[in-house]
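# Here is the input, now give the coordinates:
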Amino acid sequence: MSGILYVTGTPIGNLSDLSPRAVETLESVDFIAAEDTRVTLKLLNHFGIKKPMVSYFEHNKRERGEIICARIEQGENCAIVTDAGMPCISDPGEDLVKLCEERGIKTVVIPGPSAVISALAVSGLSTGRFTFEGFLSVNKKSRSDHLKSLANEHRTMIFYEAPHKLPQTLRDLYASFGDRKLTIVREITKIHEEVIRTTTKNAAENLSDGSVKGEIVLVLEGAPQIDDTEEFTLEYAVETAKKLIENGARATDAAKEAAALTGFKKNEIYKELI
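All right, here's what the predicted structure looks like:
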């Protein structure tokens, strides 16, 4: 009889956040698939748990995924964990769950801490609708395309970011979205946890010097909702485009975004700009 894959959430900082159910699961499974076995070993030692582990991460997920599934099909139960938080969220565990689905292996979730939800909850921004955008690419074109695709996103946006890339990302957010509310949440549940409620303009000008350290989650205000019954003038559309240009947008892109917001034709706005 086939076993079960338990998708098990682990603490994102404070070890006390590991739930009793997660402890019970880690104690009862036959083996644990871990992103970094050294990190998981510290967690297991803290709770006095001794279990065999296999490493499962981005660069070995294809080979190890097959091995893990084969063992589960032979009747073993496995818990998959990431270094911190919920597996499968910006994590190769997503591929293992898909592989289990393809092979008819049962998966059970053991909920745990999530940096995405935790940061959103304390952001002070709208939580009714939101979109998780993960990490921005280091490739300039991919990053630019990603940000452009979000120009008219009305939902609150959440990004992960590494501290060494944060300065450029803060500048890119201001250039792409203009001045909006931004909450920077760092070191969630850890000793130096901090919630910085600011704006993209202030962050780009005052926080992009590399002084903000630690694990970072960025929560960005969505584009303002436009009342469809509101009437806009061409003058307003041109002024909107000019503000976008001041924030770093190209004239053609500014005209396109202003057109989408006001209903005027892109060429009409662009002609007034030049």
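# C-alpha from now on. contacts and neighbour counts both.
Noted.
# quick one: contacts for the most centrally placed residue in the chain?
For the chain, G134 is the residue whose C-alpha lies nearest the centre (C-alpha atoms, centre = their mean; 3.0 Å). G134 makes contacts with S90, I158, F159, Y160, as judged by C-alpha atoms under 8 Å, 6 or more residues apart in numbering.
# Quick check: the farthest pair among those residues?
S90 and I158 (12.2 Å; C-alpha to C-alpha).
# still on that earlier bit, okay if I get the contacts of G134 as TSV plus distance to A22 and neighbour count?
Formatted as TSV, the contacts of G134 follow (distance: C-alpha to C-alpha, whole Å; neighbours: other C-alpha atoms under 10 Å):
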residue	distance to A22	neighbour count
S90	21	13
I158	26	23
F159	27	17
Y160	25	20
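# Please list the members of those residues that lie in strands.
When DSSP state E defines the strands, the subset of the contacts of G134 inside them is I158, F159, Y160.
# One more sequence to fold, the one below, so I can look at both together:
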Amino acid sequence: MGPGDGAEPKGSPWARGSKPSAGLYLVATPIGNLGDITLRALDVLGHADLVACEDTRVTGKLMQLLGLKAPLSPYHDHNADKARPALLARLRKGEVVALVSDAGTPMVSDPGFKLVRDCIESDIPVTALPGASAVLTALQLSGIAAERFLFAGFLPSKGAARRAALQELAQVPATMVFYESPHRTGESLADMVTVLGDRMGAVTRELTKLHEEVARGSLAQLAQRYADTPPRGEVAIVVSGPGAGGPVTQADMEGRLRAEIEKGLSVKDASALVAAETGHPRRDVYAKALRLFRGGNEE
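Prediction:
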């Protein structure tokens, strides 16, 4: 029996009034809007014997806002090796331990995978509670194809190392998502133009919060926009994948348009096809096609 079968197994963490069965629960928390907490998350956090978190101050404030009380224990990059044995000991005793990050889904840019790995090796149950994710939210709002994507985390802070990292990713046939600090956003975008070519991109900030903003355009346009005025708040950058053979030049685009129209496609249909293949905005490709083939079959 699986999700959606209509019946709740005994000890289900979403069963009203019951304590979840023992094990590790990976609990997603809001990335900005408190209303994005899930009912399952509320139930598990409310019943947990312990909540392991990156920063007890951040999670403590969240618990207070949600009206929940549970012991908190820090679990982060700097103490994970020392803290993990104690967490495993409590789990082996049959306790309910919830693992949260400061915001969003655990296991994304945090040390949680080592705890999960050790639980799996010790036959300790592990359950994930889906919820808010900056990666997926950025993808949704970017306007860039997301059938295949790669989360690339944070790029190195130094220019040479950052460009080397981008070079390793240059031919990955997928949309990419990066986390970035606001004050390095302009520099990173400029390096992306240099290494990846002028692909389409989106800079998202303060997702789900009051001042949520998504800037879309070519990487060159975005680099210019943020060169002297860094964005504020938490930033995620979405970059389209490479075109066939690498970044698409204007000559390449004209050639593709011409080839499709010669096959009998209308200007409109040819533009839609080339836009999908290259990641360029459909309106821009259509405008170029009209300039090149004005008088042709536009429908």
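# Mind putting the ones in strands among the contacts of G134 of structure 1 into TSV with distance to G210 of structure 1?
Formatted as TSV, these follow (distance: C-alpha to C-alpha, whole Å):
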residue	distance to G210 of structure 1
I158	20
F159	18
Y160	16
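# Identify, from these, the entry nearest to C78 of structure 1.
Using C-alpha to C-alpha, Y160 is the member of these that lies nearest C78 of structure 1, at 27.8 Å.
# That closest one corresponds to which position in structure 2?
Mapped onto structure 2 by TM-score structural alignment, Y160 of structure 1 lines up with Y179.
# Touching, L189 of structure 2 and A220? I think so.
Yes: in terms of C-alpha atoms under 8 Å, L189 of structure 2 counts as a neighbour of A220; the distance is 7.4 Å.
# quick one: which of those two has more around it?
Comparing L189 of structure 2 with A220 by other C-alpha atoms under 10 Å, the one with more neighbours is L189, at 27 against 19.
# excluding its backbone neighbours, what's nearest that one?
A223 (4.9 Å; C-alpha to C-alpha, 6 or more residues apart in numbering).
# what do you get for E133 of structure 1?
Closest residue to E133 of structure 1 apart from its sequence neighbours, by C-alpha to C-alpha, 6+ apart: F159 at 5.2 Å.
# how close does that neighbour sit to L220 of structure 1?
Using C-alpha to C-alpha, to the nearest Å, F159 of structure 1 is found at 8 Å from L220 of structure 1.
# Now do the shared contacts for the two.
With C-alpha under 8 Å, 6+ apart, F159 of structure 1 and L220 have no common neighbours.
# Let me see the ranges of the strands in the stretch 51-200 of structure 1.
Counting by DSSP state E, counting those that start in this stretch, the stretch 51-200 of structure 1 has strands at residues 53-55, 78-81, 106-110, 130-135, 156-161, 181-186, 194-199.
# so which of those gets nearest G13 of structure 1?
Among the strands of the stretch 51-200 of structure 1, the nearest to G13 of structure 1 by C-alpha to C-alpha is strand 181-186 (11.1 Å).
# So which bits of that closest one are buried?
Using 16 or more other C-alpha atoms under 10 Å as the test for burial, strand 181-186 of structure 1 gives K181, L182, T183, I184, V185, R186.
# and if you look at stretch 121-133 of structure 2?
For stretch 121-133 of structure 2, burial by neighbour count (16+ other C-alpha under 10 Å) applies to I124, V126, L129, P130, G131, A132, S133.
# May I ask you to confirm that the last one is in contact with M107?
No: S133 of structure 2 lies out of contact with M107 (C-alpha under 8 Å); the separation is 10.9 Å.
# For the alignment partner in structure 2 of A119 of structure 1, give me its contacts.
Mapped onto structure 2 by TM-score structural alignment, A119 of structure 1 lines up with A138. Residues in contact with A138 of structure 2 (C-alpha under 8 Å, 6+ apart) are V177, T204, L207, A236, I237, V238.
# I120 of structure 2 now?
Neighbouring residues of I120 of structure 2 by C-alpha under 8 Å, 6+ apart: V126.
# again, only this time at 10 Å
Each residue near I120 of structure 2 by C-alpha atoms under 10 Å, 6 or more residues apart in numbering is listed here: K114, V126.
# any idea what it aligns with in structure 1?
Using TM-score structural alignment, the equivalent of I120 of structure 2 in structure 1 is E101.
# Check N33 of structure 2 too.
Per TM-score structural alignment, the equivalent position to N33 of structure 2 in structure 1 is N14.
# Its match contacts G112, doesn't it?
No: between N14 of structure 1 and G112 there is no contact under C-alpha atoms under 10 Å: 11.9 Å.
# re earlier: so what corresponds to the residue nearest to the centre of structure 1 in structure 2?
Using TM-score structural alignment, G134 of structure 1 lines up with G153 in structure 2.
# shared neighbours, L189 and A220 of structure 2?
Common neighbours of L189 of structure 2 and A220 (C-alpha under 10 Å, 6+ apart) are D198, G201.
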